[in-house]
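> just need the structure, nothing else, for what follows:
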Amino acid sequence: MGAELTSRLSEQGYAVCRLFVAPDDLEEMAQTADRCVQEGAFSRLAAELESGYLGQEGKGKTLSVDLDSSDTADFLRESSLKVFEDAIEAVGTLLRPYVERELGFDIYSRTSTMMSLPFDDDEDMFSAPDIDNEEAANFLSMMWRSKLMILVNIGPGTTTLTLTPKAITDQEPTKPELKLLPGMLCVFCIDRYKFANQSEEKSLSLSAFFLDAPREYVIDNITGDFTFLTGTISGPAQPKGDSVPVVAMGERYAFGVDEPWKAWVAYAKAGWDTITKHPQARWDCDTYYDPDADQTSGKSYTCHGGFSDGIELFDCKFFDISPAEARGMDPTQRQVLEVSYISLQGAGWTKKMLQAKPANIGVFVGLDKNEWNGLPKDIAGGFAASSGANAITSNRFNYCMNLKGASMTMDTACSSSLASAFFVT
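Down below sits the predicted model:
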C-alpha cells in the first residue's frame, strides 16, 4: 500500500483513500469537536497563516491537538481522535520507506493534528490575533520543510478539495476537484499544489503536515593560520536614512556568471574575474593582436575581454516579439528583457498575472553607448528605428509586461555596468 500511495504521489501529486473507521467513531468525533467549541477551546489563526493551514481563502475556527500533552483535556484524549491519529501516523509509516527514492525527500517528522470547522454564523466571535515575529518564523520554517499534507474529512458533510498546480505554464492548469466523503483522506504534495478546502455544510476536518529533515549547516575541519584574527570582523556601518529592500536579482555577466550566487562566488570567494581571451567562435584574435600595437599598426594591443554568451538563444516568442524583429534587436535590449523578467518573477509577479491585471511598476535602466547602430546588419521597415534606440531599452519591458509605471533609460557613462535595471512599485 505504501508503494501504491507513493506511485500515485509521484505520478499525479495526490492520493485519496477511505479509512476503515466505524460510522459511530465519525459521529462521536464530530460531537467531541462540538463540545470543544462550547468550552471555548477553538480559536482563530492569524490572518497571515490561514491560507497556509486552511487553504486559499480558507477561514474557520481551529484547534491544534497533541494527545501526548498534559494540557489536552481528558475527554478529548479518550475520544475517537486516537483512531484518526493512528490512521495519520500509519500513512506516514507506509510512505516512509519509499518517498526518499521516489520523491526525493524523507518523512522525518509530522506536525500536530489540527482540527478545523467552518464558521457557523459565529465568525464575529472569533477575531484573528496579530502575528508576532517568532510565530511567523516558526510557520515559515515549518512550511519550508513541509512536503506532504494529509487531510481527513470527519463529516458529517462532504468537502471539496481543489488542488491548483504551483508550476507556471502557458496552458491553463488542470485543477483536480476531489470529493471527500466522511471517513476519506487525501495526501498530496504541498510543494506541487496550492489547495482550497470547502464544504457546503458543516464538516470537521483533521489535517497535518509531513516534514522533511531540518537543514543543518556545519563547518568543520577548519585549518590555516588564525593568528591574524585579532577580533570580530565586521562590515561597514549601516547607511543612515531610508533603506531600499532588494527582493530579487537577475544578471548576465561574462564567463557564464548569470546568477547572483555565481557572481558572489567569483568575486568575493574564488578571487577570479570574468575576463577571458577572445573566443575563437567570434574571431581569431591572434590575427589582430600585437602587444606593441599603436595607432598606426591597425592592430589591437589586447586580446582579452568580458563576453556574455547566449544572445542568440533569446526567446522572442515569450515576450511577444516576432523573430524578424528579434534578429535586429540590440543585444542589450534582449538581456534587459531576460534579467528584468527574472527579477520581476522573483518579486512575485508573472507575465500571466500582469496581462490579466496591470501593475503600477516603474522600470529604470542604466545604459551607456550605442554601438549596435554602427554594426552592419539587415534591418528593414519600422524595426530599424527601435532596434537600437537607448530609450526603447526600458520601454520594451514596460510594454511587454503591461506595466503602467514610469519607464526611463539613464546614461550612466562608465558606471553603467554597476547600474541595475530596477523596479519601483
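> from now on I want contacts and neighbour counts done on CA atoms only, so please keep to that.
Will do.
> just list the residues touching the closest residue to F188 other than its chain neighbours, thanks.
In space, and not counting its chain neighbours, F188 is closest to Y14: 4.0 Å by CA to CA, 6 or more residues apart in numbering. Applying CA atoms under 8 Å, 6 or more residues apart in numbering, we find Y14 in contact with R8, C186, V187, F188, C189.
> what's in contact with the lengthiest strand in the chain?
Ranked by residue count under DSSP state E, the longest strand found in the chain is strand 146-156. Contacting residues not belonging to strand 146-156 are listed as 26-27, 29-30, 88, 105, 159, 180-191, 202-212 [CA under 8 Å, 6+ apart].
> let's verify F139: helix, strand, or coil?
helix (DSSP: H, G, I helix; E, B strand; the rest coil).
> measure it to D191 for me?
F139 is 15 Å from D191, where distance means CA to CA, to the nearest Å.
> do the same with L148
Going from L148 to D191 by CA to CA gives 8 Å.
> same thing with L45?
Note on L45: its distance to D191, by CA to CA, is 22 Å.
> out of the contacts of Y14, which end up buried?
Neighbour-count burial (16 or more other CA atoms under 10 Å) is assigned, among the contacts of Y14, to R8, C186, V187, F188, C189.
> return the residues in contact with the first one.
Spelled out, that is R8. Applying CA under 8 Å, 6+ apart, the residues near R8 are Y14, A15.
> same question, V99
By CA under 8 Å, 6+ apart, V99 lies in contact with T6, F105, D106, I107.
> here is a second sequence; please produce its structure as well for comparison:
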Amino acid sequence: MAVDAGTPVGALLVLEGLEEPLRPLGEDVEPMDFNGAQAQLVENGGELGLLVVTFTGYFLQVPASACRWLPSDALEGYDLVLGPSSDPEGLAEQMPSLLLERGFVTTHVILPARGRAGILSAVKQLEDCFYRLPIEFELGYLGRGPARSDKVAMLEGLEAGSLAESSGLLAQERSVSEHLRLLKHRLQEPLGIQLSSRTNLLLRLSGAAPAAEAPRAPAPREAEAFLALMGRRRLCLLRFLGPSTGKIRLIPREADYPEVSMVACLDLQVLFLTQLYDFQFEPDGECLVLQSFLLEEPLQMVFQKAEMQPARRAARRSRRASQSQVLVKGMSSRDPCEADLHEKLWTALRHGGCDGFLEIPKTRFDVDQYIDYEDQQRAMASFKSYCRHQGHIEGIEIFDAAFFNIPDQEVRGMDPEQRIFMETGWLAMSDAGYEREKVRIESAHIGVFVGISGSDWRDVCKAPSANGVPETFIANRFSYAINLKGPSFIVNTACSASLVALHSAKTHLLMPQDPLDACLIAGISLNVSPGTWAGNCAGAMLSFRGRCFSFNNTADGYGRGEGCAAAVLGRGEYDQDDDTTCGTLAASHSNSDGRSASLTAPNGPAQQRLLRAALSEARLQPTDLDIYEAHGTGTSLGDPIEVSAVRKVLTQRETPVMISCSKTNLGHLEGGAGMSAFCKCVLACMHAEVAPNQHLRVQNPNMDTEGWPALLLQEGQALKGEASYVGVSGFGYGGTNSHAMAFGKNVVTSRGGRAKNSAGHPDCFPPASAGFQYNDSCTSAVAYKDIPECYMSCRVHGIDDIKFFNQHGQFSRACSEGDLQRLLFLASTVETGKVQGFDDTKTPSHPQADALIRQVRSAPPEIAMVGDNFEDWQSNGVPHLSMKPGQSFQVDVMEGGRTFWSAVPSSKPRSVKGLSIQGSFNGWTAESLVARETRVGLYEFELSLGASGSESFQVLVDGLTSQVLHPAEPHCTSRVAPVRGPRHDAGRELAWVIQGAQRDRFLIEVFLPPGEVQSMSVTWFKLRDIAPLPSLQTPPAPAPQPMVLDELGIEE
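Just a heads-up that it's a prediction; the model follows:
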C-alpha cells in the first residue's frame, strides 16, 4: 500500500527503494543502509518528504516513494508498537483484550539510539551503587533460573541527580507511570483487577560482574513487607535495553496456559499477569532490564468480634523486703534524636534505631577554625579537634525566663546548662504530679541533686554574671525558682556524676532525720566551647569517626553527646496499678577504684564489687538481672574490661542477660550520661523490652563472651517475664564508679498486667501544667510515622480517657490492654480500600478492640524462609499470598505479643437446589436460572432490555425471597462487584443494573463454586458480543494524536 500525504502520523512503515545510505538525524555516525528497516511515521510533509523513526531509534528524512505500509504479518514477536507518534489511549484499549486472551502483551518500545546509549552509560557510571538482593527475595523479583550474579538498584535510591535526568532514566520512570495511568481503570471490567499503584523502577543488571558484598538475610519486617508486595502484584512490566539480548520464558502457573518463549531483543517490553505466569530471563551477555510491578489496592480488615481468655501469670515480685521502697514518680528528658520527652526517648531507642549524631553547627563555634577533620595527627599537634560530630540537641538558646521569674538581664549571662536543666527538671516534677503555683506558695521539702562534669560557658559567655556562669548554681537556682527547701547541690565525678547524684538522693530520701518529701535528680551536659573538644582530642580520647562504637571492633574512642534527663524519687510501696508510679529504684551503690594501673584506667575488680553490692542491696541473685545497661563508651580496652567484670558476676545463668548501651544512640553525655541511661532502664521495665545497640557489626575481639549466655543486641527484644530488673553502670575517669538498678512491671504493652493509665500525661506536647512556653514543636508525626509505637502513642491511656486532641493540644489515643494470655478475634477482608491493615472507622466499640488491632498491626510475624520459593514459606502472620475478598480469619494473639492467623472456613449456604432471578423485567417474581451441564456451579439466564434500556435484577437461592444474593453496592453496573448475601432484608436498590438499547439481548451468568461463597460471581454479556476474539497481532492504524515525546526520553 502506497504512502501519500494522507497517511496518518503514527502509521507503521517499511523503508524500501532508498538509493543511497542515509546519516541519521542528530547522530554522529556513518551513513547506513536502511532498506528493509521498519519505522513509524513522525511527520508527514507530503512532497517535502517524511520524518520517520526506525524501530532501532534512528530519525530519518525520507521521500514518500521509499515507504510503504508495514504488512500485518511483519511484526514478528510484537503485539503493539509504542513510539513517539503512537496514540497511548488507543494502545491501552487493546491491552486488556490481549491480557484476557492469553495473559501477556509484547510491545516494541521505540527509543532513540542516542537515548538508549545515554542510559547504558549512566548505569555504568552508577554500577557501584548496584547490589544483590537477599537470596530469599530473588525469585519474587528476578524470576526463576540462575540469577545469582544479577545486581539491582532502585532508581529512587540512586544518587544520580542530573545524570538520571539527562540520560533518560527518569523519562523511563515516567513512561512506566503512564502505563499505570492508562491501565488503572481499564482492567476492572474484563479482569477484575483494580490497580492502585506500582513499585519504584527497578534497574536489573544481568550478566555483569557480581556484587562486591554478599546479600544479608532479611529481617522479619522486611520479609513480611516482601510477602505483602507479592500478594498485591498483579502485572509485571519488563523492558529490555541491552546491549546484549537474551531469552525470556513465561512459565504458566496453571495447566490451561502454554509456556511462552521469546527473544528478549532490544527495546522489547513484556507485560504479563503475575497470577498466570512466572518468568525466567537468561541473558546472552550484559543486559539492562527495567522492571516494575503494577499493584492492586491492599485489602482492608474489618474487626468482627473478640473472645478473651484471662491468663494466670506467675507475677514476679521484688525480693526487696524494705517497707519503704524508692519509687520513680516522674521522668523527663531532653536528649539527642529529638527525644525531648522520655516517651520519645524510648521510641527513639527501641523502635526508631535513631542515631542522634549531627555535625556540630556553626552556631556553637567556628568549626572551620577549630576542627581539622582531614588529618588526626595534624589536628592533635595543632590543638584542634579531629571530631566534628556530636549527639546534638536543638534550641539551647531558647528559654522561657518568665515562667521561672528570672529577669532578662540575668538570662543573657545564664549558662545554657542551667536553662535546659530548669525546663527538664520541672517537666519531671510535672510528670510526678506537682503544680507550680501550689509548690511556690506552700514550698516543698524536696532535694535537688544534679550530676554535671563541668561547663564550657565561661569560655564563650559575653555577658557573664556571678550566678549565671558557675555550675555550682545550677541546682540552687532551681530550688530558688520553684521554692524547694531540701538539700540542693551538684555532683561532679566526671562520667559517673549523675548516677552518683542518684545514689546520693536515694541516701538522703531514706534518712530518718528530717525526711524529704521527694528528690529531683538530673544529669546535664552541653558542648558550647571548642576548647574542651581540642583538649579531649589532644588526649586521643574521642573517636575519629565521631560515634560510640560500643562493643564493635572499630571502637576507637567515644563520641561526645549532650542532653539532660531528670527523675523524681519518692517513698512508698510499689503498686503496679498506681498510675503515678513509673517503677522503682531497687538498689544503688558507689565506690572507687583505689590504686590501679593508673588514675584514669578502668578497674575490673572495682566494677565487680560495685555490681555485687547493688545485687546484695536488692536481695537478688545474679540470675535475676534481666538487662545490663553498659557504660560502654566505645573504647577498645574499656569495653572489654567492663564486659569481663560483668561476666564474672553474672556468669552462672540459665537465661541470657541482655546487654544494651544508649551511648550508641545518644553519644557519651559525660556527666549527664547516667541519668539518661537510668530513664531508659525504667522505660525498659515499663515495656518489658530491651532496646538494641547501634553500630554493632563485628564484636570487639578483645571481649571474651564465648560460653557466656549474654546477648549484645542488634535488634530490640521483648522480655519473657512481666517484671524485670535492669541495671546501669557509670564509671568516672577519675575512678569513681556508680551503679543503679531499676525494677518495674510491664504497664504499657499488651503483654503486661495493665495498660498504664496516664491521663493528663503528655503524648506529644508537655502537659498544660508545665505552664511555660516550651520551645519544641511536634515533629514526631513526620519523623516517626511508620514506627509501631510512634511518639504520639507511646503513652497508653486508659479506656475511660478517650480523646484525640484535647483542649491543650495534646494528642491522646485510647487503648486499654488487659492481662491477657490469649486474645481471639475475627477479622474479615473486604473490598479494596485506601489503607492496608485495619479500618478503624469500621471497628465496633469494644474495650479491647483498639489495643488489639494496634498490636496485630504492629506485631512482627515469625516467618520460616525455607527454600528459595517464597510461596512455600511458613508464617504465623497475615496470609498475604492467599487472602481473598470476603474471606475471614481467626487471629490468636498469644502471650509475648505473637499473632497466629488462620483462615476461618466459609459459612456455606444450605444445600443449594437451584438459583432463581427476579427483577424489573419480570415484576420481581422468581424465575429459575438454567444450570449449565458442562460446568458445575454455572447458571445462565437470557433477557431483553425494555423500553427504558435498563433492567435491574437480584439472584435468589432456591427461589426464596429470604435468600437474596445482591451486589455490595446499590444500583450496581459493574460486572466484577463482590457478591453479598444471602439475606432476607435486601431492598430492590441492592441490585445489578444492565444498561443498553431497547431490545438488546443479554446472557446473565452466575457462578457459585461448591463450598466457595467468597468466589461467587455475577456477570453478563451482550449476545452479539460473544464471539472469538479477533487477531490483534497487528494494531489498527492509530489516530494522529502524538504521544508526549518526553515520556520516552525523545527530544523534539
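> about what we covered before: can you put the contacts of Y14 of structure 1 in TSV and add distance to E216 of structure 1 and secondary structure?
As requested, the contacts of Y14 of structure 1 are exported to TSV (distance: CA to CA, whole Å; DSSP: H, G, I helix; E, B strand; the rest coil):
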residue	distance to E216 of structure 1	secondary structure
R8	30	helix
C186	31	strand
V187	27	strand
F188	26	strand
C189	23	strand
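> quick one: buried ones out of the contacts of strand 146-156 of structure 1?
Using 16+ other CA under 10 Å as the burial test, those include 26, 29-30, 88, 105, 159, 180-191, 202-212 as buried.
> and the closest residue in space to F126 of structure 1 that isn't next to it in sequence, what does it touch?
Among residues not flanking F126 of structure 1 along the chain, R44 sits closest, at 5.8 Å (CA to CA, 6+ apart). Listed by CA under 8 Å, 6+ apart, the contact set of R44 of structure 1 reads G60, K61, T62, F126, S127, A128, P129.
> can you say which helix or strand has the third one in it?
Here T62 of structure 1 sits within strand 61-65, counting by DSSP states H and E.
> give me the subset of the contacts of strand 146-156 of structure 1 lying in helices.
Among the contacts of strand 146-156 of structure 1, DSSP state H puts L26, E27, M29, A30, I88 in helices.
> most widely separated two among those residues?
Farthest-apart pair in those is E27 and I88; separation 18.3 Å (CA to CA).
> the stretch 101-250 of structure 2: strands as residue ranges?
104-109, 151-154, 195-198, 202-206, 233-243, 246-252 (DSSP state E, counting those that start in this stretch).
> of those, which is nearest M894 of structure 2?
Nearest of the strands of the stretch 101-250 of structure 2 to M894 of structure 2, taken as CA to CA: strand 233-243 at 30.8 Å.
> what span of structure 1 lines up against that closest one?
Under TM-score structural alignment, strand 233-243 of structure 2 corresponds to residues 146-156 of structure 1.
> show me how far that stretch is from its chain's centre.
Between the centre of stretch 146-156 of structure 1 and the centre of its chain there are 24 Å (CA atoms, centre = their mean, to the nearest Å).
> now it on structure 2. Mean distance?
Once fitted to structure 2, stretch 146-156 of structure 1 is off its aligned match by 0.5 Å on average (mean CA distance after the TM-score superposition for structure 1).
> so what's M262 of structure 2 closest to, chain neighbours aside?
Nearest to M262 of structure 2 is I248, by CA to CA, 6+ apart, at 5.5 Å.
> give the contact list for that neighbour.
For I248 of structure 2, the contacting residues are S261, M262, V263, A264, F279, Q280, F281, E282, by CA under 8 Å, 6+ apart.
> of those residues, which are reproduced in structure 1?
By both residues aligned by TM-score structural alignment, their matches' CA atoms under 8 Å, the contacts of I248 of structure 2 still in contact after alignment to structure 1 are S261, M262, V263, A264, F279, Q280, F281, E282.
> which among those end up buried?
The neighbour count (16+ other CA under 10 Å) marks A264, F279, Q280, F281, E282 as buried among the kept ones among the contacts of I248 of structure 2.
> roughly how far does the aligned partner of D74 of structure 1 in structure 2 sit from M658 of structure 2?
Using TM-score structural alignment as the criterion, D74 of structure 1 maps onto S162 of structure 2. For S162 of structure 2, the distance to M658 of structure 2 (CA to CA) stands at 47 Å.
> settle it for me: which of the two has more neighbours?
Between S162 of structure 2 and M658, counted using other CA atoms under 10 Å, the more crowded position is M658 (22 against 9).
> on that earlier part again, name the nearest of the buried ones among the kept ones among the contacts of I248 of structure 2 relative to L915 of structure 2.
F279 (40.9 Å).
> quick one: that closest one is in a helix?
No. In this structure, F279 of structure 2 is strand, not part of a helix, as judged by three-state DSSP.
> what lines up with V302 of structure 2 in structure 1?
Alignment note (TM-score structural alignment): V302 of structure 2 maps to V218 of structure 1.
> how is its match assigned, secondary-structure-wise?
V218 of structure 1 - assigned by three-state DSSP - is coil.
> I'd like to know how many residues surround it.
When neighbours are counted by other CA under 10 Å, V218 of structure 1 registers 5.
> ok, now G346 of structure 1?
With neighbours defined by other CA under 10 Å, the count for G346 of structure 1 comes to 14.
> ok so, going back, the residue nearest to F126 of structure 1 matches what in structure 2?
In structure 2, the residue paired with R44 of structure 1 according to TM-score structural alignment is R132.
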